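Asker: sharing a model prediction with you, sequence too.
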Amino acid sequence: MKEGPDIALLGSLIGDPARANILTALMSGKALTASELASEAGVTVQTTSSHLKKLQDAKLLKQRKQGRHRYFELANEDVGGVLEAMMGLAAKQGLLRTRTGPKDQALRKARICYNHLAGDLGVRLYDSMIANGQLKELDDDVQLTSTGEQFMVDNGIDIAAITLTRRPLCKSCLDWSSRRTHLAGALGTAFLHHFFQIGWASRKDNSRIIKFTQKGEKQFLKMFPL
């Protein structure tokens, strides 16, 4: 008998086209209802419910209840990271479902990856912090330095509040479009929320695209020089 992690089971769960569409839709970071996910998956609500149960049983999804409504979201950042890495492999192998276009270019520039910034600007943020000694790479891990802590304070981000969460402070995530690293973890989430709060960027409706204002992008590039 084979022992160890069952990647075949995980692969079969993610590999079903309807379930893959459900998981991809939840990469937006939003919690969605079964009917909304049915539309994303292109199947009936009844069939979607069956898919959702399988994904929940495998702990790939979690459910939240609000009044009479039930919402579904990715179980954690690890699931998001696996999906982002698989998207990167699919793109590298040329396994694309649509031709590239203006929307694709915007998605590659800046998008939400579960709860943090991805795309070209997300990669720039990570590379800049590494180059300026604010982040330090340790084997497969990444760590905020004392210089990085001061950088957070200087830019009005409450590092003390972030460190109180149970989530890892810093995590590296493989970007599917550039196939390079961007910043995940509580710190990655804090940065994205900060950009929203100060008006540099906003979410595009019904999309993973993050739209920066002209002024916001200029300030972002100044904040994260290369």
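Answerer: Yes, it's here. Numbering: from 1, shown residues only.
Asker: contacts, neighbours, all on C-alpha from now
Answerer: OK.
Asker: residues contacting the residue positioned nearest the centre of the chain?
Answerer: Nearest to the centroid of the C-alpha atoms of the chain, with distances taken as CA atoms, centre = their mean, sits C113, at 1.8 Å. By CA atoms under 8 Å, 6 or more residues apart in numbering, the residues touching C113 are M27, S28, G29, G80, E84, R208.
Asker: output the contacting helices and strands for the longest helix anywhere in the chain.
Answerer: Taking DSSP state H as the criterion, the chain has its longest helix at helix 77-92. Where contact means 3 or more CA pairs under 8 Å, 6 or more residues apart in numbering; DSSP states H and E, helix 77-92 is packed against strand 171-174.
Asker: want to compare, so here's the second one:
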Amino acid sequence: MDTPPRARALADTAALLADPTRAAICLALLDGRAWTAGELARHAAVAASTASGHLHRLVDAGLLAEERQGRHRYLRLAGPAAAELVEALAQFTGAPPVAARSLRAARQQGELARARTCYDHLAGALGVAVTDAMTARGLLDDRHGLALTPAGADWLTTAGITVRPGRRPAVRACLDFTERRPHLAGAVGAALCRHAVDTGWVEPRPDTRALRVTPAGAAALRGLLGLDW
């Protein structure tokens, strides 16, 4: 019996991420930035020629998007749907975190667990705490899947958070990799993260997805959501 076309297409997509090098590349790009092919090769610990073949396959499959600026080639995840696919698959690994082999690695793991980006929204303990606080205050409704309430829409306006129009859902629950509980994704999650960075509530840590909550951010979180951070 012939395999249904949709099942074959699903298997082909899953096979792309079954390779450790391609998986490492996609996980790195969850930081939302565009990386050069050379940077991704070094991150995945493979030769540039080897990375190039993997990158071509991911671009051809629509998981990555490519941009060229002069002699440089930049790659990023193709969009929120691609990021959500990678993050969702990461939840099913069941593997415990790799033990840190140095004080620096242990510090970086702790920073990532405390506050980080998940593509374009807040994650880690910070992302979960914000989502819980918004739900407790009636800004989000989680009774039938996560939804923004009218009070939540008013809160966004009052806080000066602008949600960009688009085709993605307004809100979506994303299972947090370290907390194992949902954090806020979707257009509202992206807007909240963008506002936090633009206003200096959080500062990205160098060469990592980790974020540092600034004193201004701690004051904002306390005033807007009653969080002590």
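Answerer: All right, it came through fine. Computed from a prediction, not measured in an experiment: that's the story for all the values here.
Asker: could you flag which of the contacts of C113 of structure 1 are buried?
Answerer: M27, S28, G29, G80, E84, R208 (16 or more other CA atoms under 10 Å).
Asker: dump those to CSV, plus distance to Q143 of structure 1.
Answerer: CSV is the format used below for the buried ones among the contacts of C113 of structure 1 (distance: CA to CA, whole Å):
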residue, distance to Q143 of structure 1
M27, 24
S28, 26
G29, 24
G80, 20
E84, 21
R208, 27
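Asker: show me the helices in structure 1, by range?
Answerer: Along structure 1, counting by DSSP H, helices occupy 7-15, 17-25, 34-41, 45-57, 77-92, 102-109, 120-131, 146-154, 159-163, 185-197, 214-223.
Asker: now the first one against helix 77-92, angle please.
Answerer: Inter-element angle recorded for helix 7-15 of structure 1 and helix 77-92: 70 degrees (by axes from the mean of the first three to the mean of the last three CA atoms, to 10 degrees).
Asker: next one: the second one
Answerer: On the basis of the same axes, to 10 degrees, helix 17-25 of structure 1 is oriented at 110 degrees to helix 77-92.
Asker: okay, and stretch 44-59 of structure 1 goes to which residues in structure 2?
Answerer: Mapping stretch 44-59 of structure 1 onto structure 2 (TM-score structural alignment) gives residues 47-62.
Asker: run the chain-centre distance for that stretch.
Answerer: Centroid displacement of stretch 47-62 of structure 2 relative to its chain, using CA atoms, centre = their mean, to the nearest Å, is 21 Å.
Asker: circling back to that earlier point, quick one: buried residues of the longest helix of structure 1?
Answerer: Buried residues in helix 77-92 of structure 1, counted by 16+ other CA under 10 Å: E77, V79, G80, G81, L83, E84, A85, M86, M87, G88, A91.
Asker: name the surrounding residues that touch it.
Answerer: Taking CA under 8 Å, 6+ apart as the rule, helix 77-92 of structure 1 contacts 23-24, 27, 60, 74, 96, 113-114, 173-179, 185.
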